[in-house]
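Novice: A predicted structure for the sequence below; I have some questions about it.
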Amino acid sequence: MAINFRHLRFAAISALIFVSGLDYVKAQDRNKPAAPATEPAKPATPVTATPPKTGIRPYKEVITDKAKTDKGLFKVHRLDGKYFYEIPDSLFNREMLVVTRYAKTPTIDGTYGGEELNEQIWKWQRREKQVMIRIPSYRNIADKKTEMFEAVKNSNLDAVLSSFDIKAINKDSNSVVIDVTDLYAKDVQSLGLPQSIRTRYKITTMDDTRTFIDTIKSFPINIEVRSLKTYRATDPPGDKSIGSMTVEIHNSMLLLPKDPYKPRFSDDRVGFFGQSQTDYGLDEQKAQVTRYIHRWKLEPKDPAAYKRGELVEPKKQIIYYIDPATPAKWRPYLIAGVKDWNAAFEEAGFKNAITAMEAPLNDPDWSPEDARYSVIRYFASNIANAYGPHISDPRSGEIMESDIGWYHNVMNLVRNWFFVQTAAINPEARSPKFRDEVMGQLVRFVSSHEVGHTLGLPHNFGSSVAYPVDSLRSPSFTKRKGGTAPSIMDYARFNYIAQPGDEGVVLYPGIGDYDKWAIKWGYTWFDNQTPEEEAKTLNKWTIERAGNPVYFYGQQTGNPIDPRAQSEDLGDDAMKASKYGIANLKRILPNIEKWTYEEGKPYDNLKELYGEVLSQWNRYMGHVRSNIGGIYEDDKTYEQKGPVYTHVAKAKQKEAVKFINDQAFMTPGWMLDQNVLNKFDNAGIVDRLRRTQVGVLNGILDFGRLNRVIDNSVKNGVNSYPMDELFADLRNGIWSELKTGANLDTYRRNLQRAYIERMSYLLNENETPVPPQFAAFAGPQIDVSQSDIRPMARHELKLLAVQVRSALPRYSNPVLRAHLDDVLVRIAEALDPKK
């Protein structure tokens, strides 16, 4: 599910119907010849054209009795196909959140009605006879009372998005009238398609004749605009002959609070989404970056009762609406997934803090695109995913609203996970289609996870390490803990550790102790304390829980360095957990044809779920591999003793290499059941398994991982797992047959050739530079040419060549001798690539 990971929204997508009968006004052609007459036509009386009035005109001349007016944040007037905003003086210079979304789309892969396109903050400003939209920046800040305020202001100029001539002034209400028709009917990029879509479909310009404003509705704190926009495109989606792309766009403008919500400083030891600002107003001797978490505004209805420790309802409940396009049978489970978080909010002192309900179908003012409402949007899509974004106030981090994107095919994703991870012990998973009650619980699990993101919580990939592996085989332990990990925000998935005989064990993750702690940390109300005072209390709480794995936060990274913080794993020992998992895969494969049987259907499910078995096996290898060159990362403050970074013990790293040699590099014959493969595999399994094994190998012989191995050797000396020993263990595992002359099957030969290619890569290539936007996920890079990696790779290839030459006399099979002869040639080319 979406990592993340931002950002989106609507329901079943159907082809967009192009509407005819648009309102066009045709000008009379004064030069058109007169109709024939029996008498000569009289000379026309000269007409002097009256030029249109410009400048500010009387209010009643601009907003006539024929105007249709909608009252709300601004008065919105519609007259003769034009739209006017009447802006009161009191709303000038107020920040407003503007969110642009698709309302409807044509058939575009990966794009659906309801998804977000852009968000900005606007300030309407009046300047003499004009009104401007300014876009403020909050990257650099300073308190108005500080001496740095003017300096920051002078280097933080608000951009101008658009300007409007004032058409009239309403003296009765101290408001001005401007024409905003072109703002929404013309091509303003921030209110339409983003550059990525324009580039993808080679969009040139907007076609004004096929573009119009559908509605503009004004509500007490927001204005909602819907428009149909047609863009000329040389490579549009769908029918290329049309030469254009039509979308329906929804723009929401929401008035932000005059006084921003009190921000809460973030802490790397507790996972929250957040934002950064450089605060030049602090009494520091450097430019200080401040970081705020994203959270909803929750304040108790009864502050006195809250302070007494009683559970109190919030002044404003967090409410989610279920998209009307959602199939009815899944709605109760989506709602339950939202409400599950009430148990966590109780730790912060709130009851009934969050709920979900079906959308009000008979309310003409309710819209899923309305920025006042948070909606679980159901997409008719074959994308197997869901995601939970949120939109926050850049001044404070307050979450203003969120729309969860729910793709229909996420059910296939959880079907596959549940089958491959639990079918060995769970009869409910032994079917290509689950009972509605079973799928409903899986929907509820995904719903809870995505709602967690919308509450401000990122993935906590370190949570699942808290529980001992064998404890996850215990029904009493898993029931007491309420799931397979302390956080539903981990990718803990389902209980693949449980073995036959462990029936009654909990198979699902749930809202756990870490989730309750994170909500307590982020949402506890401290009344009149400053953010700095709150931070001291929160720091004390965090230190009290330090060292307890239940409260450990392991952030998501692209290439996990800390083996505790990785995706899809369970338990505190990757080798033991993966051994249990593989044992279950070995139980599933002999039954996979029976458990995927569908009368009258081809073997599509057999093929798909066999692929899931292979993928799950590969995940286990990844979990184990992360221990090699792994570094534990425990974020700490000055008050906490001990290191932040600790290398994985040598014995554990060697155990991981042995596990991979045994389970991945020795051909997994149990996976190669020809009775199963012959049903769907057309000579593809050899290469598929090769790619999987090579991926495991290349992940070990990775520049970044080897850099950590070198670092460990420098810091820990004889207690480290040095590179020469790592290389020797791999070589002795992958080439073990050379000592005895044992057979080298096709899979093994493929792997050995890949080994030489990877060693050649280490010897002759440089590390690929990481793009700046991914640098934080990649970790430190290394100058390979000046490290020990190349000398060691050269040394390994030379040792291997000696072993191969010694082993050749043991082999008489022409295929195997050809393979070993080729190995020597490849080694020679790697050692001297210029030949």
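Specialist: Arrived safely, thanks for sending.
Novice: from here on, just use CA atoms for contacts and neighbour counts.
Specialist: OK.
Novice: what about residue 555, distance to residue 621?
Specialist: 21 Å (CA to CA, to the nearest Å).
Novice: also residue 541?
Specialist: Distance from residue 541 to residue 621, by CA to CA: 37 Å.
Novice: would you map the strands across the stretch 1-150 of the chain?
Specialist: Counting by DSSP state E, counting those that start in this stretch, the segments of the stretch 1-150 of the chain that form strands are 68-70, 75-79, 82-88, 95-104, 116-127, 130-135, 140-141.
Novice: put this beside the first:
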Amino acid sequence: MSPTFRVAALSSLAAALAACATPGPSAPTVAADATKPAAAQAAAAPASAASGAAAAARPDPAAPKPFAEVIKDAKQQPGFFPVWRKDEKVWLEIPAERLDKPFLLSASVSESIGERGLYGSQMGPSWLATFRRVGNQIQLIALNTEYTATTPAMKATVAQAFSDSLLAAGAVASAPHPERKSVLVDANFLLADLPNYAMAIEQAFRLNYGLDRANSAIEKARVSDDMTTLNLRMHFATPRLPLPPIAPPPPNTPVPTIPKTLPDARSMFVGYVYSFTKLPDAPMASRDTDPRVGHFFDTVTDLTTDLLPNPKRYLVNRWRLEKADPAAALSEPRQPIVFWLDKNIPEIYRPAVSEGILEWNKAFERIGFKNAIVVKQQADDADFDTLDARHASVRWFVGSDVGFARGPSHTDPRSGEIIDADIAMSDVFGRGARRFRVESVGSSSAAPFALPFAKGAEQACDYADQAARELDFALDLLDARGELATDGPEAEAFAKSVVRDTIMHEVGHTLGLTHNFRASTVYTRAQLQDKDFTEKNGISGSVMDYNAYNIAAAGERQGSFNNTTIGPYDYWAIEYAYKPIAPGEEKAELARIAGRSASDPLLAFANDPDAGGGPGSEGIDPLVNRFDLGDDPLAYYRKRLQLSRELWQRVQERSPQPGEDPIRQRRVLLDGFRALRDSPALVAKYVGGMYTARTVPGGASKTPAFVPVEPAKQRAALQFLASGLFSADSFRFKPEFLASLTPDYREWERAGLVSIPAAVLQLQGAALDRLMSPGTASRLLDLPLYVSEKERRGLISLNEVYATLQGAVWSELKRGGEIDRMRRNLQREHVRRMQGLLVRVSTPLPADAQSLLRANATALRDELRQALARQRWDADARAHLQESLALLEQALTAAMVRS
């Protein structure tokens, strides 16, 4: 409890007790005293009455001071919620007419510490909020908007069932203004951690940094007729830093780490931007989503009636866009969507950023809006912060370990109207971005930290980070071919094209569009090699996919490297969200627009859960992926391995030049592995895979929602894993090349030896995890249920998958001699996974899969026994086979432990 809050509460309590002790007007002033004569009591009465009148005339010391006295000599910033400032004191004026009236409250982070997810220029959370007066206290309330009702009875029921939340509170600092009836509140009550950044800090470092209000301050305020913005400088501190653990902690145990970017790791300052934004009295007309098109949405559960099977409504997030001339076929909007380029964007990238934003005007022109989006440049001497709620913006930010872009937005939850959006773009294409990721292959480093308070975290976008990884690989390969020097003007132009592509993606998010991870498969391999086609259409059906770079293999023609324009899906998604439609025609017209996906393959759509990769989301459709390209993803993964091997061959043939980056060779080697990072699991996705289609009841599409992947494709995927990614021959390097991979001796913390076996095993383990997962087993067992009896004869079975995998991993058992170390690693991981599934499982295999796995493990045990008895092995191979046999025997005789 704050001191101000405590004093106000005690004063209110004293006043209440005094009121209880004071007789009401109908009661006698002094109670009758039976010990005194009646005359004496009568004589005493006038004196008591006079004493009570005098007490009533004295001012209540707990009452707020007059408004004018509080703000004497203070300067006012008039507007939505006026701000008064005098020296270090800041007051917020709460107009009487704005009490209990909703507004949008947003909290963003303008400055931070530049590591582990804690970066500046980040949009934070927002709430539909209101100021509520309770006695002599002003409460800042976050309203519960997820549940609603329209009838009086159900409104009361909903209000009783679902609570609002208190964000902050402060004592009323003044009596009401004589004319305006507004009151003042000390703005220091907002020196509170509204975005819950302390949790983000603790999650990043596992250290408890507390908010230090005494050293936090409101730095500046900006007020207009429809918004009040406060910039705060918040101090977080911890009294002491932990010592390193004496002994290594158990696996998966969080260990405190110490920030590296601070002069003193016990103290950090974070900039907050709080915006109080006026909302329209009448919310914008909402538009319901359609599952065939991908839009962000606000969810409202309407409990007015119990007749609906699903009381939820999903309101499309979209800007309020209305024609200035509704009758015109092409009209400018009454109010365009304005994106501000923050003054912190490097000048070299500003044209590319503008082009990426304005590219979306093509989609709006198709539905009748001219110049729907406008770009403005913030002046260097501008006094506003583009993180406030009235300036949609693009901002640059840097950090010691950063590599992503985000395109979040804030909405009016009553209607889904987008009120603000702030794209944060990291300097992933600049000076040190390539160094930051150079040692990430073959290591156990944690995944990038995610802001826990960001709206839409379930669809967090790390496109820029992975696009930068793609850029590294593309530049290295093109440089090795002699087609593009990494330090020349062509490379700079290439980087700008990547910025443009990334900005198109993030702007799509701020217009309300989700990811579309099926769009990369709508063009054929032949179309992708046609320069004219790709310049006109791009390389994908949507910029909302995570699109790989279109790099030609040897003998192929080179099309555009990345997206040059928005795709057909993007036009369609904008049409659904923004096309002006008469209210009476909207339902039918939206159904017609969404229904076009049944006949137009260019409108294919699937989002993050469909692609998998998140908690509890495995992803089953091999055509829905991040960073694939073309209508045959399996062929693309083969090409990807071919390109990595070409890069490795070229870098081994190249001699380092005097004065170049000392870790260039190392970086290029690891970029080849990084380019393959996702391939093994995505190839394995074919096995037990299902093609999916987004169908709706009564829709035009006759395609089933689930169709098993062709058995031939599943077998081809297994064969590619066996001959490509599981083969040690795919990863051969010259000893003299590996010996030449020096670290940068100027760095105190240096990378060690590059471990090729560790990098290879990281790839192979991902394939084993997918092929041996309970989900893959369940789908393979269920496949016969999805096909006709005639089609069942050629199906791939779970036992075939287990046996094929086992035969590919353990092919050396039939010939004896030496087993390569990379192959031993693969075999060891295969046995460990079998052991884990047989003995200790958190997600058990289906019963039939458990039986088949045990049968295959028994067969492998017998093969190992025979191989050890009949074949001659070198010492390493024999020891490895004996250990593998022992692990299998233990697993086959142990009881299962369910964790």
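Specialist: Right, received. Where do you want to start? Predicted model, so just to flag it, every value in this text is computed and none were measured.
Novice: any idea what the TM-score comes out to?
Specialist: Remark: TM-score between the superposed chains equals 0.84 [TM-score structural alignment, normalised by the length of the first structure]; 757 aligned residues with a CA RMSD of 2.9 Å.
Novice: that older thread, looking at the strands of the stretch 1-150 of the first structure, which is buried most?
Specialist: Sort those by mean neighbour count, taking mean count of other CA atoms under 10 Å, and strand 95-104 sits at the top with a mean of 23.
Novice: for that one, packing partners?
Specialist: strand 116-127, strand 244-255 (3 or more CA pairs under 8 Å, 6 or more residues apart in numbering; DSSP states H and E).
Novice: where along the stretch 451-600 of the first structure do the helices fall?
Specialist: For the stretch 451-600 of the first structure, the helices defined by DSSP state H, counting those that start in this stretch occupy 475-481, 513-523, 531-545, 574-588, 592-595.
Novice: make TSV out of those helices and add distance to residue 718 of the first structure.
Specialist: Converted to TSV, the helices of the stretch 451-600 of the first structure look like this (distance: least, CA to CA, whole Å):
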stretch	distance to residue 718 of the first structure
helix 475-481	39
helix 513-523	37
helix 531-545	33
helix 574-588	24
helix 592-595	48
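Novice: ranking those by burial, who's on top?
Specialist: Taking mean count of other CA under 10 Å, helix 513-523 is the most buried of the helices of the stretch 451-600 of the first structure, at a mean of 22.
Novice: who touches that helix?
Specialist: 264, 270-271, 293, 295, 298, 343-345, 347-349, 457, 463, 486-489, 538, 550-552 (CA atoms under 8 Å, 6 or more residues apart in numbering).
Novice: narrow these to those in strands?
Specialist: residue 293 (DSSP state E).
Novice: ok, longest helix in the second structure?
Specialist: helix 847-870 (DSSP state H).
Novice: report the buried residues of the next helix-or-strand element following it.
Specialist: Using DSSP states H and E, the next helix or strand after helix 847-870 of the second structure towards the C-terminus is helix 875-893. Using 16 or more other CA atoms under 10 Å as the burial criterion, the residues of helix 875-893 of the second structure that qualify are 877-878, 880-881, 884-885, 887-888, 891-892.
Novice: got the residue ranges for the strands in the stretch 151-300 of the second structure?
Specialist: Secondary structure of the stretch 151-300 of the second structure, counting by DSSP E, counting those that start in this stretch: strands at 165-171, 183-186, 210-224, 227-237, 267-277, 297-302.
Novice: turn the ones you listed into a markdown table, columns for distance to residue 413 of the second structure and mean neighbour count.
Specialist: Formatted as a markdown table, those follow (distance: least, CA to CA, whole Å; neighbours: other CA atoms under 10 Å):
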| stretch | distance to residue 413 of the second structure | mean neighbour count |
| --- | --- | --- |
| strand 165-171 | 16 | 18 |
| strand 183-186 | 27 | 22 |
| strand 210-224 | 23 | 17 |
| strand 227-237 | 18 | 23 |
| strand 267-277 | 14 | 23 |
| strand 297-302 | 6 | 20 |
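Novice: now distance to residue 654 of the second structure too, for those, in JSON lines please.
Specialist: Below are the strands of the stretch 151-300 of the second structure laid out as JSON lines (distance: least, CA to CA, whole Å):
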{"stretch": "strand 165-171", "distance to residue 654 of the second structure": "61"}
{"stretch": "strand 183-186", "distance to residue 654 of the second structure": "68"}
{"stretch": "strand 210-224", "distance to residue 654 of the second structure": "53"}
{"stretch": "strand 227-237", "distance to residue 654 of the second structure": "50"}
{"stretch": "strand 267-277", "distance to residue 654 of the second structure": "46"}
{"stretch": "strand 297-302", "distance to residue 654 of the second structure": "52"}
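Novice: contacts only, for the corresponding residue of the second structure for residue 561 of the first structure.
Specialist: Matched by TM-score structural alignment, residue 561 of the first structure corresponds to residue 620 in the second structure. Applying CA under 8 Å, 6+ apart to residue 620 of the second structure gives the contacts 610-612, 685-686, 688-691.
Novice: cutoff 6 Å now
Specialist: Residue 620 of the second structure sits next to 689-690 when contact means CA atoms under 6 Å, 6 or more residues apart in numbering.
Novice: what range in the first structure does stretch 518-526 of the second structure sit on?
Specialist: Using TM-score structural alignment, stretch 518-526 of the second structure pairs with 462-470 in the first structure.
Novice: average offset of the longest helix seen in the first structure relative to the second structure?
Specialist: Longest helix in the first structure by number of residues (criterion: DSSP H): helix 604-625. For helix 604-625 of the first structure, the mean deviation from the second structure after alignment is 2.0 Å (mean CA distance after the TM-score superposition for the first structure).
Novice: helix or strand right after that helix?
Specialist: With elements assigned by DSSP H and E, the helix or strand that comes after helix 604-625 of the first structure is strand 631-633.
Novice: with the second structure overlaid, report how far that following strand is off on average.
Specialist: Compared with the second structure after fitting, strand 631-633 of the first structure has a mean deviation of 1.6 Å; criterion: mean CA distance after the TM-score superposition for the first structure.
Novice: which helices and strands sit right next to that strand?
Specialist: Under the contact criterion of 3 or more CA pairs under 6 Å, 6 or more residues apart in numbering; DSSP states H and E, strand 631-633 of the first structure touches strand 645-647.
Novice: what is the strand it packs on packed up against?
Specialist: Secondary elements touching strand 645-647 of the first structure (3+ CA pairs under 6 Å, 6+ apart): strand 631-633.
Novice: where in the second structure does the strand it packs on fall?
Specialist: Under TM-score structural alignment, the match for strand 631-633 of the first structure is residues 690-692.
Novice: what residues does that stretch touch?
Specialist: Applying CA under 6 Å, 6+ apart, the contact partners of stretch 690-692 of the second structure are 620-621, 705-709.
Novice: got it, and stretch 746-765 of the first structure?
Specialist: Residues from elsewhere that reach stretch 746-765 of the first structure (CA under 6 Å, 6+ apart): 790, 793, 830.
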